[in-house]
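Undergrad: next one to model:
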Amino acid sequence: MSHLPLRLYVDSLYTSPYAMSVFVALREKGLAFETVPLDLDAGQHQAAGYARLSLTQRVPTLEEGEFSLSESSAITEYLDEAYPDTPIYPADRQQRARARQVQAWLRSDLLPIRQERSTLVVFCGQQMPPLSPVAQAAAGKLISVAQQLLAGNPHYLFGNWSIVDVDLAVMLNRLILNGDAVPAELVAYARRQWQRPSVQEWVNQPRPGL
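TA: This is a model prediction of the structure:
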């Protein structure tokens, strides 16, 4: 089966957790792809050519021949259907639905954590001041949900590794890598996800100094 060339548009600082999610998915599936960094500060994602390619003018966007798709969880779901040999979502339908639920939640809720613990903390070692009360409440919710999902300390959320483990680990690491209080079993879980070669490849991308 011949594949169309794949191109992944990411932010030039390699700090987008959503671009990371798709990058890891492509690596886990063993797919050849070209990474195209865009300088978001310079507005390259708003240029006319990219706007034609990316419906939402955001990164990541995946280009496959004449087809292009933006929004990371839509891309990873598409990749799992288009290239099913190495699954990145649970095989069981209900587990798969749960995985999508967790992805949607991590992307739509917990905004105070994303605001006060940007991924510069995760990928560039930036240190931020203590969480505000509203962010503390969001962190409490994140920790509570993660503890429910990982009751019994499994290695992964759904039995085997899935792309959602990366997404949850990134959110936890916003707190962990800033030195915020996170229960030891969740720290161990996040560390385990971080050790995957596909994740390490993204983490170790060269980044300009802050």
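
Undergrad: can we go C-alpha only for contacts and neighbour counts from here?
TA: Fine.

Undergrad: give me the contacts around stretch 52-60.
TA: 8-11, 16, 18-19, 22, 45-46, 50-51, 61, 63, 68-72 (CA atoms under 8 Å, 6 or more residues apart in numbering).

Undergrad: my error: substitute stretch 8-25 in the last question.
TA: Residues contacting stretch 8-25 (CA under 8 Å, 6+ apart): 33-40, 59-63, 71-73, 75-76, 79, 88, 119-120, 123, 163, 166-167, 170, 198-199, 202, 205, 207-208.

Undergrad: so how far is it off the chain centroid?
TA: Centre-to-centre, stretch 8-25 and its host chain are 7 Å apart (CA atoms, centre = their mean, to the nearest Å).

Undergrad: this one as well, want them side by side:
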Amino acid sequence: MKLYEFGPNRSIRVRWMLQELGVDFESIPVNLMAGEHRRPEFLKINPAGKIPVLVDGDFVLTESVAIVLYLAEKYPDKGLMPTDPIQRAQVSRWLLFTATELEQPLWRIARHTTLYPEDQRLPDDIRLASQDFKTMADVLEKHMQQRQFVVADRVTVADFVVAYTLDWANEAKLLDGCPQLLAYMKQMYARPHAASRIAQAFASVKA
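TA: Sure thing, here's the model as predicted:
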């Protein structure tokens, strides 16, 4: 397997899954800050110019959530995807919740703070996106009371996606008032095979 990745971004989700699974893979760094994702040779792999990309033999897969789901299904003996249909549905529920209700406000904040040219940034959208995130984070905060993992009583693929997204929110200083989520995030990143935190990954890129 080959993982085209950029340390600080959603590549972390896929790297974390691979490390938890104990799967050998080749890391191929693609420096977004240097524009390497726009090079013709990379666009042949992913015309969208996005990272991460997993290449497994002749199979090329993009989108981090799709990749981690594929890996969970490819290695069922590792138990990262439940076999019970209700629990599987709950995994899908929280993956979709994270990608739509939590991640999208974070993207809006990132676009209007750093990604868009200054003359295109909308400060009001940062405020609205922050409110949207906090409202939905409160839903997850209540869900995680008395829980160690997002679904069932053991770690699943959903936990790696959720934990990374919470680390992103923590970087944006949006987890104040969410003690359950902060504790859960720290617990997840304390796992022996956890990936780097976002801040650590950024530091390594800058270095």
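
Undergrad: TM-score for these two?
TA: The TM-score (TM-score structural alignment, normalised by the length of structure 2) is 0.78; 190 aligned residues with a CA RMSD of 2.6 Å.

Undergrad: now the contacts of stretch 8-25 of structure 1: which count as buried?
TA: Buried by 16 or more other CA atoms under 10 Å: 33, 37-38, 59-63, 71-73, 75-76, 79, 88, 119-120, 123, 163, 166-167, 170, 198-199, 202, out of the contacts of stretch 8-25 of structure 1.

Undergrad: residue 64 of structure 1 maps to what in structure 2?
TA: The alignment partner of residue 64 of structure 1 in structure 2, by TM-score structural alignment, is residue 56.

Undergrad: contacting residues around that match?
TA: Per CA under 8 Å, 6+ apart, neighbours of residue 56 of structure 2: 1, 2.

Undergrad: do you know how far it is from residue 180 of structure 2?
TA: 37 Å (CA to CA, to the nearest Å).

Undergrad: cool, and residue 43 of structure 2?
TA: From residue 43 of structure 2 to residue 180 of structure 2 the distance is 41 Å (CA to CA).

Undergrad: which of the two has more residues huddled nearby?
TA: Counting neighbours by other CA atoms under 10 Å for residue 43 of structure 2 and for residue 180 shows that residue 180 has the greater number, 19 against 14.

Undergrad: what about the counterpart of residue 98 of structure 1 in structure 2, which helix or strand?
TA: Under the alignment (TM-score structural alignment), residue 98 of structure 1 maps onto residue 90 of structure 2. Assigned by DSSP states H and E, residue 90 of structure 2 belongs to helix 85-97.

Undergrad: among the contacts of stretch 8-25 of structure 1, which ones are in helices?
TA: Judged by DSSP state H, those include 72-73, 75-76, 79, 119-120, 123, 163, 166-167, 170, 198-199, 202 as members of helices.

Undergrad: for those residues, which two are the farthest from each other?
TA: 79 and 120 (27.4 Å; CA to CA).

Undergrad: can you pull out the strands in structure 1?
TA: Under the criterion DSSP state E, structure 1 carries strands at the ranges 6-11, 33-38, 61-64, 67-70.

Undergrad: so which of the ones you listed is nearest residue 132 of structure 1?
TA: strand 6-11 (28.0 Å).

Undergrad: which among the contacts of stretch 52-60 of structure 1 end up buried?
TA: Counted by 16+ other CA under 10 Å, the contacts of stretch 52-60 of structure 1 give 8-11, 16, 18-19, 22, 45, 50, 61, 63, 68-72 as buried.

Undergrad: what is the neighbour count of residue 77 of structure 2?
TA: If we define neighbours as other CA under 10 Å, then residue 77 of structure 2 has 10 of them.

Undergrad: residue 7 of structure 2 too?
TA: The burial count for residue 7 of structure 2: 26, using other CA under 10 Å.

Undergrad: before we move on, what about residue 197 of structure 1?
TA: Neighbour tally, residue 197 of structure 1, other CA under 10 Å: 13.

Undergrad: alignment lookup: it to structure 2.
TA: Using TM-score structural alignment, residue 197 of structure 1 sits opposite residue 192 in structure 2.

Undergrad: contacting residues around residue 149 of structure 2?
TA: Neighbours of residue 149 of structure 2 in contact, by CA under 8 Å, 6+ apart: 155, 156, 159, 184.

Undergrad: swap the cut-off to 6 Å and go again
TA: Each residue near residue 149 of structure 2 by CA atoms under 6 Å, 6 or more residues apart in numbering is listed here: residue 155.

Undergrad: returning to that earlier point: distance of the match of residue 98 of structure 1 from residue 159 of structure 2?
TA: 12 Å.

Undergrad: more neighbours: those two, which one.
TA: Between residue 90 of structure 2 and residue 159, counted using other CA under 10 Å, the more crowded position is residue 159 (24 against 17).
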